[in-house]
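Novice: Predicted model, plus sequence, below.
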Amino acid sequence: MSTTNVPAGASSTSKNKMPPGMVMGPDGKPCKICTAFRNWRPGTTSGIEGNERGRAGGGGHRSAAAMMAALASGTASEKTNAVARIDGPPPNCPPDVEQLGRATWTFLHTTAAYYPERPSPTQRANMLMLLRSLPVLYPCTNCADDFGEDMKTHPPDVSGRVGLSRWLCERHNEVNEKLGKERFDCAKTDERWKDGPEDGRCD
């Protein structure tokens, strides 16, 4: 990570390295919405989470989007998820990158699960507009840029519910792979995001 800028009048000895996991925004300042709360507030990180974060390669452009997707996908370990709950922002605080990511992926996957089998031209156009708006409007600019670059290589499939669900699952899996996480079985998107498991525990 790069070092933080030294404020005017501060001595060079006051330079501190960026905390691990802290992400810089496009303005050259620490990006709060791009950073997990435990990394924004040093001292809240546990040893367990530190090991997980180390495997993710610290902060930066790729790991911010990767952490967002991995936590939302349910592939993160039980220990990591437990730490995320403990170290997340207190109630009624703005979300950190992990809360925002989980909410966004939940919304996208669930929207795809209920997308029509045979969407009308208007429905296809609206879905494309929704997906194409993310790289422009998503608050975490590093995450947005990463997703936008991925969309250039893999244009969205809005042909129907199955195609869209698979497309989102594949995008999510690409990010999971960047973290060294397991791939989600894209044949199970309906079970995860619409129908629930066959044992009925979600009914």
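Specialist: Received, thanks. Numbering: from 1, shown residues only.

Novice: When you work out contacts or count neighbours from here on, use the C-alpha atoms and nothing else.
Specialist: OK.

Novice: Next one: the most centrally placed residue in the chain from residue 10, what distance?
Specialist: When C-alpha atoms, centre = their mean is applied to the chain, the residue found nearest the centroid is residue 68 (1.8 Å). Applying C-alpha to C-alpha, to the nearest Å, the value for residue 68 to residue 10 is 35 Å.

Novice: Residue 159 too?
Specialist: 57 Å.

Novice: Equivalent analysis for residue 149, please.
Specialist: Per C-alpha to C-alpha, residue 149 is found 38 Å from residue 10.

Novice: Ok, residue 31 next?
Specialist: Noted for residue 31: a distance of 22 Å to residue 10, by C-alpha to C-alpha.

Novice: Please identify which of the two sits among more neighbours.
Specialist: residue 31 (20 against 10; other C-alpha atoms under 10 Å).

Novice: Spatially nearest residue to the residue nearest to the centre of the chain (excluding sequence neighbours)?
Specialist: Of all residues not flanking residue 68 in the chain, residue 101 sits nearest, at 4.5 Å (C-alpha to C-alpha, 6 or more residues apart in numbering).

Novice: and the residue nearest to residue 44 when sequence neighbours are not counted, which of the three is it?
Specialist: Among residues not flanking residue 44 along the chain, residue 38 sits closest, at 5.1 Å (C-alpha to C-alpha, 6+ apart). Here residue 38 is recorded as helix under DSSP: H, G, I helix; E, B strand; the rest coil.

Novice: also this one, for the comparison:
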Amino acid sequence: MTGQPEQSTSTAPAPAPVAARRLPPGMVLGPDGKPCKACNSLRNMRLASASFPSKPPASTSPSPSRAAGSSSSSKTASAAASAFGLLTTPLLADDPLRSHCPADSEQLGRATWTFLHTAAAYYPATPSKEQQKQMLNLLRSLPTLYPCQHCAQHLGVEMQRRPPDVTGREGVSRWLCETHNEVNERLGKERFDCARVLERWRDGPADGSCD
């Protein structure tokens, strides 16, 4: 007995630097070096959760008091567990258990395209100079304000190559449709028939199924 504290001969391995961690294909990192929620799909975020945990859960097994809790508490716990990649059953991006979670790239993209296409569909057929200015300001703001930096930069390049047509409803609707189709092609998705863009976003189908 020397009275000196014993020195441990083993040390915990230091976490691997971000650049050295294995990432799913197509994973986009944010400025903080972690996967960007607005830039990646929920599927990729779940794949990366083991390499980039937000914070470890307190326990993987519920205590007796939690086990006897309400159904809403159980749902909240399940949603939290999914964020840490603890659930083996994949959750869809629109799963109600994730209604309190930040939007992933797919949710953000759908919401943004829905707003833009709908705004274009209700844009005047013969807009005033002020209306044209405001629509152009809206579209030009996206490369700066859209949360996914990678997507925003690509849109900025596309807008320089093919400037928006804000001279009327038909022009801006077609411009957005063609821009959306360009994105769909890059993602391996089908093109949308731009001749039907007002039917899709304003009038609804002729069979009245949306009335």
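Specialist: In hand now; what should we look at? Predicted model only: the values in this text are computed from it and were never measured.

Novice: related to what we said a few turns ago, what does the residue nearest to residue 68 of structure 1 align to in structure 2?
Specialist: When structure 2 is aligned by TM-score structural alignment, residue 101 of structure 1 is paired with residue 109.

Novice: And the helix or strand harbouring that match, what does it pack against?
Specialist: Secondary-structure assignment from DSSP states H and E places residue 109 of structure 2 in helix 105-121. With contacts taken as 3 or more C-alpha pairs under 8 Å, 6 or more residues apart in numbering; DSSP states H and E, helix 105-121 of structure 2 sits against helix 169-186.

Novice: Which helix or strand lies directly C-terminal to the helix it packs on?
Specialist: Helix 169-186 of structure 2 is succeeded, C-terminally, by helix 197-198 (DSSP H and E).

Novice: Onto which residues of structure 1 does that next one map?
Specialist: The aligned range for helix 197-198 of structure 2 is 189-190, by TM-score structural alignment.

Novice: what's the matching stretch in contact with?
Specialist: 113, 165-166, 169, 196 (C-alpha atoms under 8 Å, 6 or more residues apart in numbering).

Novice: coming back round to it: other residues contacting the helix holding residue 109 of structure 2?
Specialist: 37-42, 93-94, 148, 169-170, 172-173, 176-177, 180, 198, 201-202.

Novice: For PyMOL, what selects the buried ones among these?
Specialist: Restricted to buried positions by 16 or more other C-alpha atoms under 10 Å, the PyMOL selection for those reads:
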select buried, resi 37+38+39+40+41+42+93+148+169+170+172+173+176+177+180+198+201
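
Novice: how much space between residue 157 of structure 2 and residue 15 of structure 2?
Specialist: Plainly put, residue 157 of structure 2 is 37 Å away from residue 15 of structure 2 if you go by C-alpha to C-alpha.

Novice: I meant to write residue 103 of structure 2 there.
Specialist: From residue 103 of structure 2 across to residue 15 of structure 2, the span is 28 Å (C-alpha to C-alpha).

Novice: what's the answer for residue 99 of structure 2, then?
Specialist: 32 Å.

Novice: re earlier: what's the mean deviation for the helix holding residue 109 of structure 2 versus structure 1?
Specialist: Following the fit onto structure 1, the mean deviation recorded for helix 105-121 of structure 2 is 0.4 Å by mean C-alpha distance after the TM-score superposition for structure 1.

Novice: Okay, angle between that helix and helix 169-186 too, please.
Specialist: 160 degrees (axes from the mean of the first three to the mean of the last three C-alpha atoms, to 10 degrees).

Novice: ok, which stretches of structure 1 are helices?
Specialist: Ranges of helices in structure 1, per DSSP state H, are 37-40, 47-56, 61-73, 78-87, 97-113, 121-137, 141-153, 161-178, 189-190.

Novice: of all those helices, which lies closest to residue 23 of structure 1?
Specialist: Among these, helix 61-73 comes nearest to residue 23 of structure 1, with 7.3 Å by C-alpha to C-alpha.

Novice: ok now the closest one, how far from the chain's centre?
Specialist: Its chain's C-alpha centre and that of helix 61-73 of structure 1 lie 4 Å apart, by C-alpha atoms, centre = their mean, to the nearest Å.

Novice: before we move on, what about stretch 146-154 of structure 2?
Specialist: Centre-to-centre, stretch 146-154 of structure 2 and its host chain are 11 Å apart (C-alpha atoms, centre = their mean).

Novice: next one: stretch 18-27 of structure 1
Specialist: 16 Å.

Novice: and the gap between the counterpart of residue 131 of structure 2 in structure 1 and residue 162 of structure 1?
Specialist: Under the alignment by TM-score structural alignment, residue 131 of structure 2 pairs with residue 123 in structure 1. Residue 123 of structure 1 is 15 Å from residue 162 of structure 1, where distance means C-alpha to C-alpha.
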